[in-house]
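J.: Provided below for reference: sequence and predicted model.
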Amino acid sequence: MNLNSINNVYFIGIGGIGMSALARYFHANGKYVGGYDKTMTGITDELMALGIRIHFNDSINEIEERFLDTKTTLVVYTPAVPNSHSELNYFRNNNFEVLKRSKVLGLITENTFCMAIAGTHGKTTTTSILGHLLSECNVEVTAFLGGISENYNSNLILKGTKVSVVEADEFDRSFLTLSPDIACITSMDSDHLDIYGEVSQLHDSFIDFSKKLKPNGKLFVRNGLPIKAITYGIEDDSDYSIQNIKIQNGTYVFDVKTPNNVIKNIQFNLPGRHNLSNALIALAMAVEYGCPHQQLVRALASYKGVKRRFTYHIKTESLVYIDDYAHHPQEINAVFQALKEMYPKKKVLAIFQPHLYSRTRDFADEFAESLSQFDEILLLDIYPARELPIVGITSKWLLDKINNISKQLISKNEIVAKIKKSDAQVILTIGAGDIGEEVKQIKQALKVAS
């Protein structure tokens, strides 16, 4: 398909983080963009402020007439949209070009120098670090991010079309539409078993992705993963390795050993060993591309992070409030490790919203173990996203598995009152559902209380 022949792009699920980045991209490139989403959010507000028309009812009658031309309209949808969606079925049944988001991303990037980040954890942060490094090194880059960059206040970095940086998403095997020049795999932990069934199938999919590189392409993997490639790791014998880690005024300072030399005195402001690993692989990919070392050091020091990835909303001596997207037991463990490294003597209250019935079912014991580490736990109902309820899989069922006497099941409208009753000095909200919509209210309540 030739994207140059398309005048109009219609998105079904336009408010999704990946979909909205594509919407911004096509809008910036002169296409007429519009779409549907189920709910109004901050992202849809921002898109509408750009002049993109969005409606929130699944109704063919609300689609603008210019999108009804089969010859000039591309329809993009996300797998989160159910097959019963009337607009999606209208376009499918009337000979429109209807493509998944991942397929469109593959089309956009196939004629660029594509750098792709795969893995069950760390994709968004690593992608945003790499996009920032390349941008600061004056590379002509477009980066599609799975979160809102604090440096750019957007999920799209648009500095040129020579290089593309993308998240290679394993969900629904979407990453198999890509053909990267440089790629990495950060992790292959069990996840998305509603799609894969068995973890072995998930691993096979990552192996398939590793074979999608263009001729003479380069693949990086975190040391220990069962795929032969350039390795990276922390304080080990990897090809790229972080060494001599120190914490100075809440900032990591370290050296990086490359295959050819050592880059000294690098500063990085995000806490947690998982973020150190993300910074390392982004740096390694930029080095392999050819970016100057000293420019990379300056760029990494200026990286601010991604919204809802260990985002500080209050940071004082007496009170800290952090919000994070963690929705898998390993991600929760990583957040806990970062908190304990930065605040070893402070009491932590964690408010967690489970994401998906299937994920809660498949990892219930692991969730219980990771959540039990916190001093206090408040558990919200499961956020269903694309799923219908599964009999017996509830937050109460999960709560009973948590080995901690300070645990409660609450509703969202109880969050503020429960926080105010706690004597915790560190407050943490975690989850990939709509818990992020509560941040503003929590922040305001804590500021008033303090």
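T.: Yes, it's here. Numbering: from 1, shown residues only.
J.: Please count neighbours and contacts with C-alpha atoms only from this point.
T.: Will do.
J.: Report all helices and strands that the strand or helix carrying residue 277 contacts.
T.: In the assignment (DSSP states H and E), residue 277 maps to helix 273-289. With contacts taken as 3 or more C-alpha pairs under 8 Å, 6 or more residues apart in numbering; DSSP states H and E, helix 273-289 sits against helix 123-136, strand 182-185, strand 230-234, strand 240-248, helix 293-301, helix 329-342.
J.: Please dump these into a markdown table; it should also carry distance to residue 203 and mean neighbour count for every row.
T.: Formatted as a markdown table, those follow (distance: least, C-alpha to C-alpha, whole Å; neighbours: other C-alpha atoms under 10 Å):
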| stretch | distance to residue 203 | mean neighbour count |
| --- | --- | --- |
| helix 123-136 | 17 | 27 |
| strand 182-185 | 11 | 26 |
| strand 230-234 | 18 | 21 |
| strand 240-248 | 23 | 18 |
| helix 293-301 | 31 | 18 |
| helix 329-342 | 17 | 19 |
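J.: Next one for the comparison:
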Amino acid sequence: MNSHTGREMMNIKDFKNIYFVGIGGIGMSAIARYFKAIGKNVYGYDKTQTLLTGELEKEGIGIVFNDGIQQIPEIYLNKEETLVVYTPAIPSNHEQLTFFKKENFLLMKRAQVLGFLSDPLNGVGIAGTHGKTTVSSLTAHIFKSSALDCNAFLGGISRNYNTNLLLSKTSPWVVLEADEFDRSFLQLHPQVAVVTSMDADHLDIYGKKEELEKTFQDYVRQIKKGGHLVHKKGLPLKPSDVNLYSYSLEEEADFYAKNLKLVQGLYQFDLVHPEGCIEGLKLSYPGRINVENAIAASAVALICGVSQDELRFALNNFKGVRRRFDYRIKSENLVFIDDYAHHPKELWESISSVKAIYPNKKITGIFQPHLYTRTRDFADGFAESLDLLDEIILLDIYPARELPIEGISSNLILDKMTKKGRICSKEELIEQIEQSEIEVLLTLGAGDIDKLVKPLEHTMNQRIKC
């Protein structure tokens, strides 16, 4: 990236044109929508056409899917008026990115832009190796349902608002998903921070778990003086000059649930907090892990001044996040749930939640491993979690930004499982499912498995009609 220049020190909102390299990423698309909303010319490149890129195009944002320089519209070639935003997932030899660097455009990583936009506001930065998308989406929904209101840059599409960007003309609050990948969250200086978990992940970047934990320590040191840290009980985080709060599911903490009950597939609980107890809360979003996520979001809301009635209302009408325990079909004889889980712990939580809701049903899971390095590093954990399923179908590894690693494939997981599973190509999957007896179907993964969700949904709906 270019060194600091006079152009970088100016307000980035002064640029007329914003060009995104990797515009289809969930975090990038939220920022693209923001600049479009404030009247900028917005254009971008992405490798793949997706549901999200289609939505951006419908909103008037131009996108190209070829990285040739000739694809860049002429107005975005004016380096004095164009800011280039890129994601670290883009390879350094990318043709457009190389061109912008060579021509001395101002380039900024997505996280840097998020830092510039959020620093003047009261930031709520929600971090953690698991749960941050649901916690940030629910926190934003609670704020939106209250007198506080908020802006939000989310890492998933909120089902309540059908977008990953929320804007307010008057609120000083902004809810941010603080991503640990590439140490991106070190660009943020929140007023309130949440850390949900620090399990080993992204070891291709961090090398070892201790380095990941050190980076989380660095993140919480960036909380503004006098601010607040809400963390999962047991995490070894001790920033100075901030107010510290712990939360847990049922273990005693500053914020925790008691009298937790599963009623018709949804949870009810009492929320214990430092000043008392709020009884009879109902979470309209399924999954035991989401009660824990709701406690984290509720802690932030109460600390920031949301009333108990506002909190109760918001929890009861939260519709969730696209691809997070996302019901696609919910009938008496057939259920289809799509979930983004791509780490062994996330798989365990997702599958366990489904088993708790449907204890007497056969559960079939389709899992697409994400990244060769993650498959290599966590094959034992993946196998253990997937063994919770009654039937398992593995797709080939989704490589994302990585090149193949010799000896690493989905077979590595399959060979470690105690239950019998099978590997299937994406092309053969629909036919395989048509021939299977399905009661509860669960799709799992962070790659392009989402492209199979609608065809699977269509196949399952045809079965219901028969």
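T.: Alright, I've got the coordinates. Nothing here was measured: the structure is a model prediction, and the numbers come from that model.
J.: rewinding a little: and of the helices and strands packed on helix 273-289 of structure 1, who's closest to residue 206 of structure 1?
T.: Closest to residue 206 of structure 1 of those, according to C-alpha to C-alpha: strand 182-185, at 8.0 Å.
J.: Who are the packing partners of the closest one?
T.: Under the contact definition 3+ C-alpha pairs under 8 Å, 6+ apart, strand 182-185 of structure 1 sits against strand 113-118, strand 218-222, helix 273-289.
J.: Ranking the ones you listed by mean neighbour count, which comes first?
T.: strand 113-118 (a mean of 26; mean count of other C-alpha atoms under 10 Å).
J.: mean shift between that strand and structure 2?
T.: In the superposition with structure 2, the average deviation recorded for strand 113-118 of structure 1 is 0.4 Å (mean C-alpha distance after the TM-score superposition for structure 1).
J.: now stretch 440-449 of structure 1
T.: Mean deviation for stretch 440-449 of structure 1: 0.8 Å (mean C-alpha distance after the TM-score superposition for structure 1).
J.: For that stretch, buried residues please.
T.: Of the residues in stretch 440-449 of structure 1, 442, 443, 446 count as buried by neighbour count, 16 or more other C-alpha atoms under 10 Å.
J.: All the helices of the stretch 301-450 of structure 1, in order from the start?
T.: Using DSSP state H, counting those that start in this stretch, the helices of the stretch 301-450 of structure 1 run over 329-342, 357-362, 364-371, 395-401, 415-421, 439-449.
J.: okay if I get those helices as CSV plus distance to residue 228 of structure 1?
T.: Converted to CSV, these look like this (distance: least, C-alpha to C-alpha, whole Å):
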stretch, distance to residue 228 of structure 1
helix 329-342, 23
helix 357-362, 29
helix 364-371, 29
helix 395-401, 38
helix 415-421, 47
helix 439-449, 42
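J.: Please identify which of the ones you listed is closest to residue 199 of structure 1.
T.: Closest of the helices of the stretch 301-450 of structure 1 to residue 199 of structure 1 is helix 357-362, at 11.1 Å (criterion: C-alpha to C-alpha).
J.: What residues in structure 2 pair up with that closest one?
T.: Aligning helix 357-362 of structure 1 against structure 2 (TM-score structural alignment) gives residues 372-377.
J.: can you check stretch 280-291 of structure 1 too?
T.: Counting by TM-score structural alignment, stretch 280-291 of structure 1 corresponds to 295-306 in structure 2.
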